[in-house]
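Trainee: got a predicted structure here, sequence first:
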Amino acid sequence: MTAMTDVSLPGAQVTEANLALKRILTAAWLAVIAGVLVQMIVVGVRAWAGGVIEQIGFAAEMAQAVTWSALVCAAIAVGTLASKSRQQFAGLIGLFAGPLAWAAAKGVQKGVQALAGAPQDQLTPLFWSVCAWKGIEYAVLGFGLAAIVGRAEARLGSYITFGALLGLLSACIVIALNLANATLAGGSVPGPKIASLFANELFFATACSMVIYTAQALTRNLAILKT
């Protein structure tokens, strides 16, 4: 009996590792889709608020959104889905992944702008302030989602509610940072930009939470079908 247990244990560990990897990969491609959809919503909100949509700007922002969404949601997936819901571990990953993914996404945006010959966004103190906030935001998101993942009875509504509340808080903070930066520079923030910032922060955090839930549900159901 002991020999059989010893033999079956590595197999169970391999199966668990494979399932975790599938969840992370599923979260990554779902995040790409989410990034595109959320950016379309953001552009729609900006247009509704009276903003002008330029082709070059749209392409650069779409590249930034997809990069940001894929990187940060995949990182959150590692913390929440591959670590058996260790909340501290998930929060730590979010703390570092938030700023790094935000910086990488900004680099992609600047690259697209350079290729198109358009003016490039500068890395101002506002950018670094938002970077710092992204670390805090996604540390909280990772910690919270890990806690929700650990509850077997948690449903999609729990993920959406948590993501939306955190996104709402993030929208208020990011808009406040933009307003403070504009005030210090003696300027103002246009209404369409405020609207798009609000939509961006609210829907990205919500979408990332939905990605984690969907990746978990899909891989779990596929595993059941194969048994």
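Mentor: Looks like it came in fine. Predicted model, so just to flag it, every value in this text is computed and none were measured. Numbers count the residues shown, from 1 in each chain.

Trainee: from here on, just use CA atoms for contacts and neighbour counts.
Mentor: Will do.

Trainee: from L202, how far out is Q64?
Mentor: Distance of Q64 to L202, given as Cα to Cα, to the nearest Å: 17 Å.

Trainee: also V7?
Mentor: With Cα to Cα as the criterion, V7 and L202 are 48 Å apart.

Trainee: of the two, which one has the most company?
Mentor: Per other Cα atoms under 10 Å, whichever of V7 and L202 has more neighbours is L202, with 23 against 10.

Trainee: just checking, the more buried one touches I173?
Mentor: No. In terms of Cα atoms under 8 Å, L202 does not count as a neighbour of I173; the distance is 11.3 Å.

Trainee: where do the helices sit along this structure?
Mentor: Taking DSSP state H, the helices of the chain run over residues 2-48, 55-81, 87-115, 125-149, 156-184, 191-226.

Trainee: one more to weigh against that first structure:
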Amino acid sequence: MSDTSSPTPFDPSAGGGRHVARRVAFISLAAIALGFVMQAVIFVAKLASGAAIPAAQLFVDIAQGITWSLLVCVGVGTATSISKARPAMAGLLSMLVAPAALAVARASQKIMASLVEAAGQPAVLSVATISTLKALEYGLLGWLLARLVQRGSASALPYISVGALIGLTFGTAISVLTYRVAVAKGTPPQLPAVVSTSINEIIFPVGCAFVIYLGQLVTRSLIAGPGPQAG
């Protein structure tokens, strides 16, 4: 008789703490690379929209972007690794990580701005508003990604699709809200600011989801071990 039992769900924490540590280390490196890529894309987009970017401000933006990318992607990746593939727990941990990552990223921006004597850019949305939106956004992202990890999705497409869904939903909402609040305050943003905000808010979740996908591939390869060698 054939075995009709369902396959055992993939446990991302299988293989012990060493495998989890290696996965988190890989995600950290990939997240830093993602931060650089995002800042490069934003830089090109700003130039294309007619912005003049002082070198000091560029360093400030890079510091904030990399800090945010590293902390939030590592946070979501760790949540999906140590939660025994329980999506609800991964979502909750990701929800807690996002506001903390935002606070640290903004602190790094202020520190770098003071070091290079760059003019500070006042935030349009309040800390409470943006922190709440980020918590909801990355809590949902962590939950959905944990479900994909649990199901053992081997293709990158579901991860990218989830990232795109989150980015389009929350990124568009944050971008529109930022624009409307700025207009209401009598300081309508220039085109380069609108473009950079939209790119960062909509595209970054896609990149972060892809980083998590790469991280789970690393975990699977570590658990599977080296293949048989030809005699």
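Mentor: Great, that's in hand. The shown structure was predicted, so the numbers you read here are calculated from the model rather than taken from an experiment.

Trainee: tell me the most buried of the helices of the first structure?
Mentor: helix 55-81 (a mean of 24; mean count of other Cα atoms under 10 Å).

Trainee: so which elements touch that one?
Mentor: helix 2-48, helix 87-115, helix 125-149, helix 191-226 (3 or more Cα pairs under 8 Å, 6 or more residues apart in numbering; DSSP states H and E).

Trainee: swap the cut-off to 7 Å and go again
Mentor: For helix 55-81 of the first structure, the contact count by 3 or more Cα pairs under 7 Å, 6 or more residues apart in numbering; DSSP states H and E identifies helix 2-48, helix 87-115, helix 125-149 as packing neighbours.

Trainee: between the ones you listed, which gets nearest to G167 of the first structure?
Mentor: Closest to G167 of the first structure of those is helix 125-149 (Cα to Cα; 8.6 Å).

Trainee: quick one: the closest one to helix 55-81, angle?
Mentor: Per axes from the mean of the first three to the mean of the last three Cα atoms, to 10 degrees, the angle that helix 125-149 of the first structure makes with helix 55-81 is 40 degrees.

Trainee: so what does helix 125-149 of the first structure touch, helix or strand wise?
Mentor: Judged by 3+ Cα pairs under 7 Å, 6+ apart, helix 125-149 of the first structure is in contact with helix 55-81, helix 87-115, helix 156-184.

Trainee: please name the nearest non-neighbouring residue to the residue positioned nearest the centre of the second structure.
Mentor: In the second structure, the C-alpha closest to the average C-alpha coordinate belongs to C208, at a distance of 3.8 Å (Cα atoms, centre = their mean). The shortest distance from C208 of the second structure to any residue that is not its chain neighbour, by Cα to Cα, 6 or more residues apart in numbering, is 5.7 Å, and that residue is C73.

Trainee: verify the stated contact: the one you found with L29.
Mentor: No. Using Cα atoms under 7 Å, C73 of the second structure is not in contact with L29, being 10.2 Å away.

Trainee: post-alignment, stretch 59-66 of the first structure versus the second structure, mean distance?
Mentor: With both structures laid over each other, stretch 59-66 of the first structure and its partner residues in the second structure are 0.5 Å apart on average (mean Cα distance after the TM-score superposition for the first structure).

Trainee: so which of the helices and strands packed on helix 55-81 of the first structure gets nearest G57 of the first structure?
Mentor: Taking Cα to Cα as the criterion, helix 87-115 is the member of these that comes nearest to G57 of the first structure, at 7.7 Å.

Trainee: tell me which other helices or strands that closest one touches.
Mentor: Other helices and strands packing on helix 87-115 of the first structure, by 3+ Cα pairs under 7 Å, 6+ apart, are helix 55-81, helix 125-149.

Trainee: which one of those helices lies nearest to K110 of the first structure?
Mentor: helix 55-81 (7.4 Å).

Trainee: and that closest one, how far from the chain's centre?
Mentor: Mean-position distance between helix 55-81 of the first structure and its chain equals 7 Å (Cα atoms, centre = their mean, to the nearest Å).

Trainee: so which bit of the second structure is that helix matched to?
Mentor: Following TM-score structural alignment, the aligned partner range for helix 55-81 of the first structure in the second structure is 55-81.

Trainee: on that earlier part again, including distance to G144 of the first structure, could the helices and strands packed on helix 125-149 of the first structure go into CSV?
Mentor: Written out in CSV, the entries for those read as follows (distance: least, Cα to Cα, whole Å):
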stretch, distance to G144 of the first structure
helix 55-81, 9
helix 87-115, 7
helix 156-184, 8
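
Trainee: of those, which is nearest T124 of the first structure?
Mentor: Of all those, the one in closest proximity to T124 of the first structure, counting by Cα to Cα, is helix 156-184 (9.6 Å).

Trainee: can you name every helix or strand that the closest one contacts?
Mentor: The contact analysis (3+ Cα pairs under 7 Å, 6+ apart) places helix 156-184 of the first structure against helix 125-149, helix 191-226.

Trainee: redo these as CSV? Include distance to W102 of the first structure.
Mentor: CSV is the format used below for these (distance: least, Cα to Cα, whole Å):
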stretch, distance to W102 of the first structure
helix 125-149, 6
helix 191-226, 12
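
Trainee: who wins for proximity to F96 of the first structure among these?
Mentor: Distances from F96 of the first structure to each of these were compared by Cα to Cα, and the smallest falls on helix 125-149, at 6.0 Å.

Trainee: what's the mean deviation for that closest one versus the second structure?
Mentor: Its match in the second structure and helix 125-149 of the first structure itself, once the structures are fitted together, sit a mean 1.3 Å apart by mean Cα distance after the TM-score superposition for the first structure.

Trainee: that helix: how far from the chain's middle?
Mentor: Once both centres are worked out by Cα atoms, centre = their mean, helix 125-149 of the first structure turns out to sit 9 Å from its chain's centre.

Trainee: let me know the angle separating it from helix 191-226.
Mentor: With the same axes, to 10 degrees as the basis, helix 125-149 of the first structure and helix 191-226 are set at 30 degrees to each other.
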